[in-house]
Structure formats: C-alpha cells, structure tokens
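Student: Dropping a prediction and its sequence here:
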Amino acid sequence: MYEIKYYNSDSRKQDNNLLSSTAKTIVNNIESGNSYYQIFKKHEPQDLLKNLIAVASEIRNRFSDLIVISMGGATLNPQMLVSFLGQDQNSPKIHFLNNTDPFFFADLMDIIEIKNTAFIAISNSGETLETNALVGCLLREYQKHNITDIGLRSFFITNLKAGLLKDIAMEIGATLIPHQEGISGRYSGLSSVSLLIGLIAGIDMLSYISGANKVIDAFCSNLAESTPILSASSIYYSNKNTLVNIGYLQRFLPFLEWYSQIIGESLGKDGKGYTPLKGLGPNDQHSMLQLYLEGPQDKFFSFFYLEKINSEVGKYKTINLNKFGYLAHKELSDINKANFTATINALSLKKLPIRSIILKELSSEAFGAMVCHLMLETITIGHLTRVNPFNQPGVEMIKIRSKELISNL
C-alpha cells in the first residue's frame, strides 16, 4: 500500500527496550478501552459505515452543494480525503467553511445556490466558537432567502449529551450524528467526521477503513518492529526539531496541512515539540530548497509521492520538437518524478536525514493506510518525548480569551 525508504537515517531501533515498552503501552491503551485510543480499535468496515450510508445518500440525492462547517482537524481530515481521492460525478460540490474571515464567507455565498445547499456542522464538544458562529451566519442566510425547511438540510456531528451545537440542532430539527467520545479533530480520520463526508463524495470508504485496519493489525502484531514505530524512532533519534514535509503532487496540500496540525498540536507542549514545515514540489525547488540544502542542518525531511500514475493522467507529454532538446516528447509524470528523485539525491549528498513515503497507487486503501500510520507515528513520538499527544492546553487559552472579548462587544 505504501513504502518508506530512509536516507542518512537509521530507521532501526536505537533502544529496543524503550520502543518495545512504548508499543506495548499503546496497544494496552487500545485494548483496555481508553477513549483517546479508540480510534484504533479495529471494527468491521460495514459496522462503522452502516449508520452513515442513509444520511450520505440523502444528501447526495437532494442537494447540489454541501458546506462543511468545522475547525482544525475536523476540517482537515475530510478535506484531505476529498482532495486526494476526489469526488464522483453524482456528489454534491463540497465546500469547507473553516474560517471566520467575512470575505471568505461572502465568496462562498456568491458561488453556491443556497436553496439547493445543505450543511454539516462538526464539533466534538459542541462549544467550538468559530463553528457555532458560522452555523449562526449560515442559518441567517437561509432565513434571508425565505428557506423554511432549515432542519431538513442541517446535519450536526457532535456530542449528543451536551453542548451548544446539540441544543441548536434540537431547536431547528436538524439530524444529529454522534461524534465518537474522546476522539479529537486531528485524530478523526477514521471516525464519522471523515467517513460520512467520504461517503457523500462517493469515495470507497470500505477500502479506506480496510487499509487502516491492516496498519493497526501490523502495529499490534509487530510492536517495536512495526512500520509506525520504526518511522517514529527515525524522527525521535534524529535529534532534529524541524520536520519538513514535501509532497510532489498538488493534491497533497490539504494532507500536508493536516500533518502539520497533528505534529504541532499533539507534540508541542512542556517546552518540547517539533516545528512542521510543509511544501510542494517542484515549487519549493525554486525557493525553500536553497535554505534546506545550504542553511542550518536542523531538519528532518519527509517526501510524499505516488508510485503509479494512471494512464489518463500519464498521457500528457511535451511536443516532439527538436528545439525542446532533452525535454522533447517527455511525459509530464516522468518529469515530475525526476524532480522528486533529484531533490532527494541532492539532500542525501548533504548527509541530511530523509525519508520518502510513496503510495503504491492512488487508492482509498493506500491513503487510509498512510493516514493511520501517521496517527500512530505521532502518538508514538508523544510517548517517547513524554507529552500527552491528545490535549491542547495552549489552544484552550486562546478560546477562553476570544469568548471574553466577543462577550464584551
């Protein structure tokens, strides 16, 4: 499904006892029912999807546009799924509303036909300030357009026990979908947050879950020898505190946003952590690579690519004119792959620690496997650095201050 290669970096264990005990601790947390680790509890794909399929079908059949209102990982997980794997022709156009920028909101209102638009609001706590504010603004737009069936086009993934979002849903008669307890936004890649929107987009979510399950099985069986543990150890023992992540396809961008978030929010605590930098190749070869090659050697590099480009995309090539020289009659996919390889080669010659993570094919199964791998990898690094990979106390400080300022307006 995916392959990892290491350059100037020892992916093998440095302290086998530490890695073994870390892996066992994580597996014990999964098996004991610790709520934070339940995202890795293996379920049959059909069981995870059975209560979501009817909702997805209703949205697909009734609406031309769908607005997803959420923040952080609750946006990035489904967004990277849709961006990387695409939507089928019967899917409504999916828009992600994840910013209180009024220009952004106005631009979205200009491009949708609001009478044919549904929305899904997502918040685990039901108290996310920005999400609730954006829901309020969208409900007012429905009201301004004399739309009376607001509840029939409103879907809320949230805590069913308490929270403002649940109360709003009850008042307007919206559909309520449970958000799995203990699972924060950045780790919601295998929860209803991503699964529902993937189904609406027409993505093969059975295969996506299957890919993740294979990684979970291998992790629980192989422990310190598993791919996520070895990958985490390569980062931890590199002694680099800046992680540069570069994708060589445009569709990697939302995925890299999510990967930056899960690194920063999970591991940046108690004076510890890693600074994630994201980039796109070959674009960054004309900007950041100068710094990466000849600047401070304080970085660990991860490169993401796809092994097999399908024939439809692979057919694009340059014209066969002599004036093009070495570029004549070359496939665009081969040119892109050459840039990917050349960049790794150049960094490798500088003796910098690098890994490449290459998906075997553009498939739901491969993408689900990679996402699950990186979640397990991040949690493992949290254990190794002795920080809680699930909380975000710094973010809570901002939330409290924002609410105080808004209340005083």
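Tutor: Nice, thanks for sending it over. The structure displayed is predicted, hence computed values, not measured ones.
Student: going forward, measure contacts between C-alpha atoms and count neighbours the same way
Tutor: Fine.
Student: all strands of the stretch 201-350 of the chain, in order?
Tutor: Per DSSP state E, counting those that start in this stretch, the stretch 201-350 of the chain carries strands over the ranges 242-247, 275-280, 299-306.
Student: got CSV for these, with distance to Asn146 too?
Tutor: Below are these laid out as CSV (distance: least, C-alpha to C-alpha, whole Å):
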stretch, distance to Asn146
strand 242-247, 45
strand 275-280, 43
strand 299-306, 47
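Student: Could you export those strands as CSV, including mean neighbour count?
Tutor: Compiled in CSV, those are given as follows (neighbours: other C-alpha atoms under 10 Å):
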stretch, mean neighbour count
strand 242-247, 21
strand 275-280, 18
strand 299-306, 21
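Student: try it against this one:
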Amino acid sequence: MNGELSFKYDNVMEETLGNSGLSNGKLESFNTESSKIIENLKEKELNGEFGFLDVLNDNLDKYYELNEYSKNFENILIIGIGGSNLGLRAAETGILGNFTSRYEIPRMYYMDNSDPEKTHDILSNIDLEKTLVFVISKSGNTVETLANFFIVRILMKKKNIDLEKHVVSITSGGELEKITKKENYIHFEVPENVGGRFSVLSSVGIAPLSCTSVDIKKLIDGAKSIEKSCKCEDIFKNPALMNAVIHKLMYNRGKTVSVMMPYIERLRSFGMWYGQLWAESLGKNGFGQTPVIAVGATSQHSQLQLYMDGPNDKIATFLKVNKYRNDLKIEYEYDHHLSGHNLSEVITSELVGTENSMKHNNIPNVKITLSELNEITMGKLFLMYEMQTAISGELYGINAFDQPAVEYGKKIAHECLTGSKVDSEKKYINGKYIITSK
C-alpha cells in the first residue's frame, strides 16, 4: 500500500508571488521560535495534554472483537454531532468512497442534526432490527445526540429489540453514561484528554470504523509514520510546522480566510472536518482564520470568481492524489480534444489551471499531494492537521483545545427547552423588526 504525502509551498514564496510572498529568510528566522514551540508541545505531551497522540498506542484488540460482533448487522447508525461525527465520516468516505455506505454491508447512516425531517427520513429507510447503533458524545449531554438517541431508543423498545445487543455507547459522562450503565450497553470510553475535534483516531472514530472494511491498524500506522516529522524542530523538515507558520504569517498580512479545496470527491468530508478543527480551535480572542470548504473542480464554477477577483484575503490549500482508485477513459467518435483522455487527466489539468491562476493573481496557495487515498495517507493527513492546529495555538498564544464561546448558546437553548415557552419567545425569539410575506 503506497502511503506518500508531500507538501508543496512554492506558491507562497516571494520567488513566485513577489512582494506578496514570503522570503526564505523569513521562514528561516522561525527556526529559533519553532524550536521553542516544539519543546513546549513535547512538554505538554509528557504532561498528558495531547491525548490525540496517546491514542495512537491503544490496544486494538477490543476493536477487532467489535468487528466480529458487527457482522451480525446490516446497518450501522451513527448518532453524534461535531467531533463525534465529522472525523469518522471523513475517514469512512475518504477511505471507502462516497457510495460505499449505501451499497456495502454494513451500510452507514449518520444522524447528526436535530432536524426532524432528516431523522424521520433515516428512520423511514432503516430496519432497526438489523442495525447496530453507535451513540457518541464525550460529555454524555450533547442535546442533539440525546434527542435523536431517545427517539431511536423508544422505537427499538417498542419493537422489542434488545438494546444491550444493539447499542454501542461511546462516552465519558453525563446522561449517556448513566443510561449506558443502567441498560448495560456495549461501551467505549473517550479519553479525558482527547477533545471531540481531535478524536478521530480514538474510540470515537476507530470503534465504528472497525465495523467496516477499513483497516484500522493501517490508519493508525499512517498517523504514526508522520508523527516524528511533525515533531521535528527544523521547519524545513516538518510539514505541520511549516504549514502552521505559513498560515500565521499570511494571517498577519490580512489573509483571514483559509480555503480547503480537495480535487477528489472522497475528501469532501475531510474538508468539513478541517472546518471544525481550524475554526473551533483557533477562533479565539479576536484571532482565527475563517475556513471555507470548496471541492475541485466543482467549486471552480461557483466560488473561484470571488477568489480571483474579490477581496485578496485568502490562502488556499489544494489536496490532490496521484493515483485514483478507478479511472475512466473518454471516448467520442467525433473530433474533440477530450477524446482519448482519462477523467483523471481532466481534473488534474483543472487543478493546474486553478493553482496557476491563483499564482498569477498573487493569491497564496499550498498543495498536499497523496500518492493514493488509503488508510496510510488518511492517517498521515489527520495527524498532520491535528499537529498543525496544536502548533498554531502556540503561534497565536491561545488554547487550541477549548471552545468557550459556544457555551453561551447552549445555555440559552437549554433555557428554552426547560423554561416557559412564553417567556422564551418574549426574551429570545420575538422581534421588533420583521418582514413577513403571506
């Protein structure tokens, strides 16, 4: 299995972008600071603050046992939101493909939102008697997750489905832990020092993935294989450090938007995972880049005009693969330049066009190339970005592992659900300035 990852940053350098680019000397000057940053990170790891690295050494036997058990089911239902959903989904679609969850047994279903129509649609198309349900919430009190699980749980009880055999709980507290113990669900802990958005390689991601055809050992091995590079103090040998520094320097120059643009559909969900990781980790104390998720070549026909001719406030990251799992040849009996080419050549040429157009317009961009998309390269990609985010927290002087600003909204939602409906509408919902069409 080929597992090479390369990081190209020519298109942020002054040799390419002139005065809009970075000098080699500027990057070299970071070597002293980067050495201190890596030392700080290693100290935090020793103090048990970097659980996302600790989980790489977990014993996988419990997951192999779960894999055997899951063969009794046709469907896997994932109930979880945010970090309890996005990384898992990125790994599953990245490795297995976008349509595998529909046609390969077990079929994967994701119930992440509290949108009643989505939940109803899933429940209308799934046989719960043939379903293994994963309910995932580190706190055990996530509102959307509990709401959906309570609905699914009652439906299963009404069908006399044995919850002990059909529910896997991944939690470390709250209401979910209480009911897990009371009803004796299959249970996996979420390590205390692993935050949701950093949990893809913990039980949160690995337990459900073990029930699919994903090789979880190779996924972990992929992450381990890049760990040493991502702890290197030399900025020119550490892709996570280099990318973190580049994004920080460009942020200082007004590049407040980070565009993630994979040129392969299987990494669309990885972009969504990155969006949470980058925004929730670094959006603090007035700092932070806004992540924008695009997909090549589709987004060339919707967003590219803005990137090229709108505010010059963006830095783009392209993701590409050298070898697609499947390719198709274009055949056309009339004279046309596309005839005889493969689809992979088309999408690759479109990436080349976008990359060079951005360079021409002095828009900084970097590119990560994977030899192919598999467990090894996905593991590398996940760990590189987790380390890059941790390093960025040090560069900004902030805690990359908390999210204090979202708690106020949760408090109001809780108040609306537990208090008087009239009082809630008066205090939070009704407005003075409203335009209504009837």
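Tutor: Happy to help now that I have it. Remember, predicted model here, so these are calculated numbers, not experimental data.
Student: Just tell me the aligned range of stretch 201-213 of structure 1 in structure 2.
Tutor: Counting by TM-score structural alignment, stretch 201-213 of structure 1 falls onto residues 212-224 of structure 2.
Student: Report the buried residues of the matching stretch.
Tutor: Buried residues in stretch 212-224 of structure 2, counted by 16 or more other C-alpha atoms under 10 Å: Thr212, Val214, Asp215, Ile216, Lys217, Lys218, Leu219, Ile220, Asp221, Gly222, Ala223, Lys224.
Student: Next up, the contacts around the third one.
Tutor: Yep, that's Asp215 of structure 2 we're talking about. The contact partners of Asp215 of structure 2, taken as C-alpha atoms under 8 Å, 6 or more residues apart in numbering, are Glu375.
Student: from memory Ser34 of structure 2 sits against Glu233, does it?
Tutor: Yes - because the distance of 6.2 Å satisfies C-alpha atoms under 8 Å, Ser34 of structure 2 is recorded as touching Glu233.
Student: Could you check which of those two has the larger neighbour count?
Tutor: Applying other C-alpha atoms under 10 Å to Ser34 of structure 2 and Glu233 shows that Ser34 carries more neighbours, namely 22 against 19.
Student: tell me which element that one falls in.
Tutor: Assessed by DSSP states H and E, Ser34 of structure 2 sits inside helix 30-46.
Student: now Asn132 of structure 1
Tutor: In the assignment (DSSP H and E), Asn132 of structure 1 maps to helix 129-144.
Student: and what of Gly94 of structure 2?
Tutor: Assigned by DSSP H and E, Gly94 of structure 2 falls within helix 86-96.
Student: tell me what that helix is packed against?
Tutor: When contacts are defined as 3 or more C-alpha pairs under 8 Å, 6 or more residues apart in numbering; DSSP states H and E, helix 86-96 of structure 2 packs onto helix 203-209, helix 268-282, helix 375-396.
Student: Dump those helices to JSON lines, plus distance to Lys157 of structure 2 and mean neighbour count.
Tutor: Shown next, in JSON lines, are these (distance: least, C-alpha to C-alpha, whole Å; neighbours: other C-alpha atoms under 10 Å):
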{"stretch": "helix 203-209", "distance to Lys157 of structure 2": "23", "mean neighbour count": "25"}
{"stretch": "helix 268-282", "distance to Lys157 of structure 2": "33", "mean neighbour count": "22"}
{"stretch": "helix 375-396", "distance to Lys157 of structure 2": "37", "mean neighbour count": "23"}
